[in-house]
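Undergrad: Structure here, sequence nowhere to be found:
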């Protein structure tokens, strides 16, 4: 199998966490595939995924799977260990709900960064809406923090790791940890999990971080 991959993508990271959790990392060839919202589509990615987005998983028969949710569920069906997508309905929908929340937060963070990088500057109405949604998402994650740690690691926890990793990577100085102590404690603890440690976000662009890495708001003072 071939995976269109980037060490900076939070959604690629979710797939990589699943690969490590299920013992399948060695089955996939990771192909560095650069994509950007405000740039022409990467022809190599577009050939496999008409959306021009990563991750995209090319199976041995040439079929391509996308997006990360589809890929993760497919991979979870290829092993005999504990499932990240539980079969029991109540547990399954708890994990799917967590994934939806975390993936939605990640989407907002990515879109907000693109908005901030516009030459004319961000639209204040859009920026305010993004901030309101990010604050609401973090409040919901804080309320779920105890359950994140007390239930078996699943696709919801994996997606949450990726959302918080994106927050660290692109929104330095938001001080979310101080405002959400339960979530911060869980996040510190989960860093020791091998699949999480092995997939830490890495900027291989060679470019300096720049102002876009700073958060446009703060949850609390330092």
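TA: Here it is on my side, so go on. It should be emphasised that the depicted structure is a prediction, and the values quoted were computed from it without experimental measurement.

Undergrad: CA atoms for contacts and neighbours, from now on please.
TA: Fine.

Undergrad: For residue 134, which residues are in contact?
TA: Counting by Cα atoms under 8 Å, 6 or more residues apart in numbering, residue 134 makes contact with 105, 108, 109.

Undergrad: what residue of the chain is the furthest out?
TA: The centre of the chain is farthest from one residue, residue 120, which by Cα atoms, centre = their mean lies 27.8 Å away.

Undergrad: before we go on, here's another structure to hold up against the first:
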């Protein structure tokens, strides 16, 4: 039975939790999309974080200095998978993640697979962005590209239901959105089943458009 969500409140925020993230982070987008689907967006204030700025207090909020990071009266939470499950629990549970049984672990595994695609794509982008040309490793890039390609192949063979918004579909939508933006791997021509899935999910879930990165 669903319960009324608790107040998301962080110290000094006027009854609102604080999400440290950016509007371009695929992991932050996962949290923002989950919050939108669950009706919790009005209770969360997004405050930009700069993971490379040594003066940003993000490092005190999350010792790893990573985003997203959610500060609530229940404590400070990270990473995105933990935050999404926390929000789902506040909303009564069993909405984004099945409460129990094999379905729960299947959903979480599919979400982790999509997150792994994002992780590998991000590492490819960072290799290109933060290393001098002479320092770049083609072997490393090939290694990460293989993860993206194998992950997309597996996801294309058994995608989540695009008409149901859960942790698995949110993670996949954010992974594909990141690939569209940064383009470490050209995916649309090679995995048309995922293009069709992405279009169907975007049409069915308003939070997809609501959480797209600023143009």
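TA: That came through fine. Computed from a predicted structure; not experimentally measured.

Undergrad: Against residue 90 of the second structure, how distant is the counterpart of residue 190 of the first structure in the second structure?
TA: In the second structure, the residue matched to residue 190 of the first structure (TM-score structural alignment) is residue 201. Going from residue 201 of the second structure to residue 90 of the second structure by Cα to Cα, to the nearest Å gives 24 Å.

Undergrad: Neighbour count and distance to residue 44 of the first structure for the contacts of residue 134 of the first structure - can I get that in TSV?
TA: Shown next, in TSV, are the contacts of residue 134 of the first structure (neighbours: other Cα atoms under 10 Å; distance: Cα to Cα, whole Å):
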residue	neighbour count	distance to residue 44 of the first structure
105	26	28
108	18	26
109	21	26
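
Undergrad: out of these, which are inside strands?
TA: Applying DSSP state E to the contacts of residue 134 of the first structure, no entry is found in strands.

Undergrad: of those, which stay in contact in the second structure?
TA: Contacts conserved in the second structure for the contacts of residue 134 of the first structure, counting by both residues aligned by TM-score structural alignment, their matches' Cα atoms under 8 Å: 105, 108, 109.

Undergrad: so what's the second one up against?
TA: Counting by Cα under 8 Å, 6+ apart, residue 108 of the first structure makes contact with 130, 133, 134.

Undergrad: which of those residues show up in the second structure as well?
TA: Retained in the second structure (both residues aligned by TM-score structural alignment, their matches' Cα under 8 Å) from the contacts of residue 108 of the first structure: 130, 133, 134.

Undergrad: Am I right that the first one sits in a helix?
TA: By that I understand residue 130 of the first structure. Yes: Residue 130 of the first structure sits within a helix when classified using DSSP: H, G, I helix; E, B strand; the rest coil.

Undergrad: how far away is the equivalent of it over in the second structure from residue 126 of the second structure?
TA: Alignment note: residue 130 of the first structure maps to residue 144 in the second structure; criterion TM-score structural alignment. Residue 144 of the second structure sits at a distance of 11 Å from residue 126 of the second structure (criterion: Cα to Cα).

Undergrad: same deal with residue 113 of the second structure?
TA: Distance from residue 113 of the second structure to residue 126 of the second structure, by Cα to Cα: 20 Å.

Undergrad: neighbour count winner among the two?
TA: In this view residue 113 of the second structure and residue 126 are compared by other Cα atoms under 10 Å, and residue 113 has more residues nearby, 23 against 11.

Undergrad: That one: which element?
TA: Assigned by DSSP states H and E, residue 113 of the second structure falls within helix 101-130.

Undergrad: Pull out the buried residues from that helix.
TA: For helix 101-130 of the second structure, a neighbour-count test (16 or more other Cα atoms under 10 Å) marks 107-108, 110-124, 127-128 as buried.

Undergrad: and what of stretch 34-52 of the second structure?
TA: By 16+ other Cα under 10 Å, the buried positions in stretch 34-52 of the second structure come out as 34-38, 40-41, 43-46, 48-51.
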